[in-house]
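Peer 1: A structural model of the following input is requested.
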Amino acid sequence: MTVVDDEIPAVANLDHDLLGALRQAATDAADDGVEIFVDSGWRSPEYQEQLLREALAKYGSQEEAARWVATPDTSAHVSGHAIDIGPSDATAWLSKHGAEYGLCQIYSNEPWHYELRPEAVDHGCPPMYADPTHDPRMQP
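Peer 2: Take a look at the predicted model:
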């Protein structure tokens, strides 16, 4: 799905400020010949729960699954505050330029996952967490 398609719920239900930063970044990336696609944006709690069940089946434990998929109660995707982008040239572009828009990679193990950190425009992105299990927001 493209960044600008407001008819897609995964994009239309994103936080307004996140969507604005993403649109600006996508426009500038396009000027550099890079297309940014939203692979996943807003998710319903039900879909997030399905992803968590699939991660449990794939990884075999709650601890390992938590390194990759948050619960519906803690997921920044469910609240509309996170995007997963692709392809790899887009993640590379955002890795280099994202802070200019307040778009920051949050987890070292997920180069596709970005969230809005407005203070990054002036101060750069904060240090990344190794994975979601190190993020205080993900703690019960």
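Peer 1: hey, let's count contacts and neighbours off CA atoms from now on
Peer 2: Fine.
Peer 1: What residues sit buried inside stretch 82-95?
Peer 2: By 16 or more other CA atoms under 10 Å, the buried positions in stretch 82-95 come out as Ala82, Ile83, Asp84, Ile85, Gly86, Ala90, Thr91, Trp93, Leu94, Ser95.
Peer 1: and if you look at stretch 133-140?
Peer 2: Here stretch 133-140 shows Thr133 as buried, counting by 16+ other CA under 10 Å.
Peer 1: hmm, back to that, can you name the two of the buried residues of stretch 82-95 that are farthest apart?
Peer 2: Put simply, by CA to CA the two of these set farthest apart are Ala82 and Trp93, 17.3 Å from each other.
Peer 1: quick one on the thing from earlier: list the ones among the buried residues of stretch 82-95 that fall in strands.
Peer 2: Residues of the buried residues of stretch 82-95 located in strands (DSSP state E): Ala82, Ile83, Asp84, Ile85, Gly86.
Peer 1: this one as well, want them side by side:
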Amino acid sequence: MRGRLGEAGGAIPPRVTVFADQFPAVANLDPELLSALRRAATDAAVDGVEFFVNSGWRSPAYQEQLLEKAISKYGSAEEAARWVATPETSAHVAGKAVDIGPAEARAWLSEHGAAYGLCQIYRNEPWHYELRPEAILTGCPPMFADPSHDPRMW
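Peer 2: This is a model prediction of the structure:
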């Protein structure tokens, strides 16, 4: 969903790589997260795997739009919270989360991401990655079932 707020709010067209600084969804990511993503993407390319950013940084207004759509789709704020955070709690709004595709890229990150500090955070969102620098030494932490189980969302 590109959304009525457009690319300036964080919407992104298909097949945008982690190197596409012309898009705010990429350029406004936390610099350490972006650096780790770019290192991983460069190494994955050697294996013939390309990373695309399906969603990255989002403005609070765009996050609110996504939340409203999720409430409409799932029927309640409680059920929507399993999939979409509020603008106040969203790691995307803070530039600290990225949704990666396609499936081959997610599989590559699932196997190799911890070496870059890139971890899947939610079991129900295999596309959602955040930076956990400690994972380089200790591996990724256990995943939450979904965002509604993440204490950062409370």
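Peer 1: rewinding a little: I'd like the ones in strands among the buried residues of stretch 82-95 of structure 1 written out as CSV, with distance to Asp31 of structure 1 added.
Peer 2: Formatted as CSV, these follow (distance: CA to CA, whole Å):
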residue, distance to Asp31 of structure 1
Ala82, 24
Ile83, 21
Asp84, 21
Ile85, 18
Gly86, 17
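Peer 1: Which of the residues you listed sits closest to Asp6 of structure 1?
Peer 2: For these, the nearest to Asp6 of structure 1 is Ile83 (14.3 Å; CA to CA).
Peer 1: All the helices of structure 1, residue numbers only.
Peer 2: All helices of structure 1, identified by DSSP state H, fall at 9-12, 16-31, 45-59, 62-65, 88-97, 120-123.
Peer 1: So which bit of structure 2 is the first one matched to?
Peer 2: Spelled out, that is helix 9-12 of structure 1. Taking TM-score structural alignment as the measure, structure 2 aligns residues 24-27 with helix 9-12 of structure 1.
Peer 1: mean offset of that stretch relative to structure 1 (after superposition)
Peer 2: Stretch 24-27 of structure 2, aligned to structure 1 and superposed, deviates on average by 0.3 Å (mean CA distance after the TM-score superposition for structure 1).
Peer 1: Can you list the buried residues in that stretch?
Peer 2: Pro24, Ala25, Val26, Ala27.
Peer 1: Isn't the last one up against Thr17?
Peer 2: Think Ala27 of structure 2. No: contact criterion CA atoms under 8 Å: Ala27 of structure 2 and Thr17 do not qualify, at 11.1 Å.
Peer 1: ok, back up a step: and the match of helix 9-12 of structure 1, how far out from the chain's middle?
Peer 2: Centre-to-centre, stretch 24-27 of structure 2 and its host chain are 12 Å apart (CA atoms, centre = their mean, to the nearest Å).
Peer 1: same thing with stretch 18-26 of structure 2?
Peer 2: Taking the mean of its C-alpha atoms, stretch 18-26 of structure 2 sits 13 Å from the chain's own mean (CA atoms, centre = their mean).
Peer 1: Span of that stretch from start to end?
Peer 2: Using CA to CA, to the nearest Å, one end of stretch 18-26 of structure 2 lies 6 Å from the other.
Peer 1: ok, now stretch 84-100 of structure 2?
Peer 2: End-to-end distance of stretch 84-100 of structure 2: 16 Å, with CA to CA as the criterion.
Peer 1: And for stretch 68-81 of structure 2?
Peer 2: When the termini of stretch 68-81 of structure 2 are compared using CA to CA, they are 11 Å apart.
Peer 1: now do stretch 97-106 of structure 2
Peer 2: Distance between the boundary residues of stretch 97-106 of structure 2 (CA to CA) amounts to 14 Å.
Peer 1: And for that stretch, what's in contact with it?
Peer 2: Outside stretch 97-106 of structure 2, the residues that touch it by CA atoms under 8 Å, 6 or more residues apart in numbering are 29, 33, 44, 49-57, 91-92, 126-131.
Peer 1: Which residue is the nearest non-sequential neighbour of the residue positioned nearest the centre of structure 2?
Peer 2: Nearest to the mean C-alpha position of structure 2, counting by CA atoms, centre = their mean, stands Val98 at 2.2 Å. Once flanking residues are discounted, Val98 of structure 2 sits nearest to Gly56: 4.4 Å by CA to CA, 6 or more residues apart in numbering.
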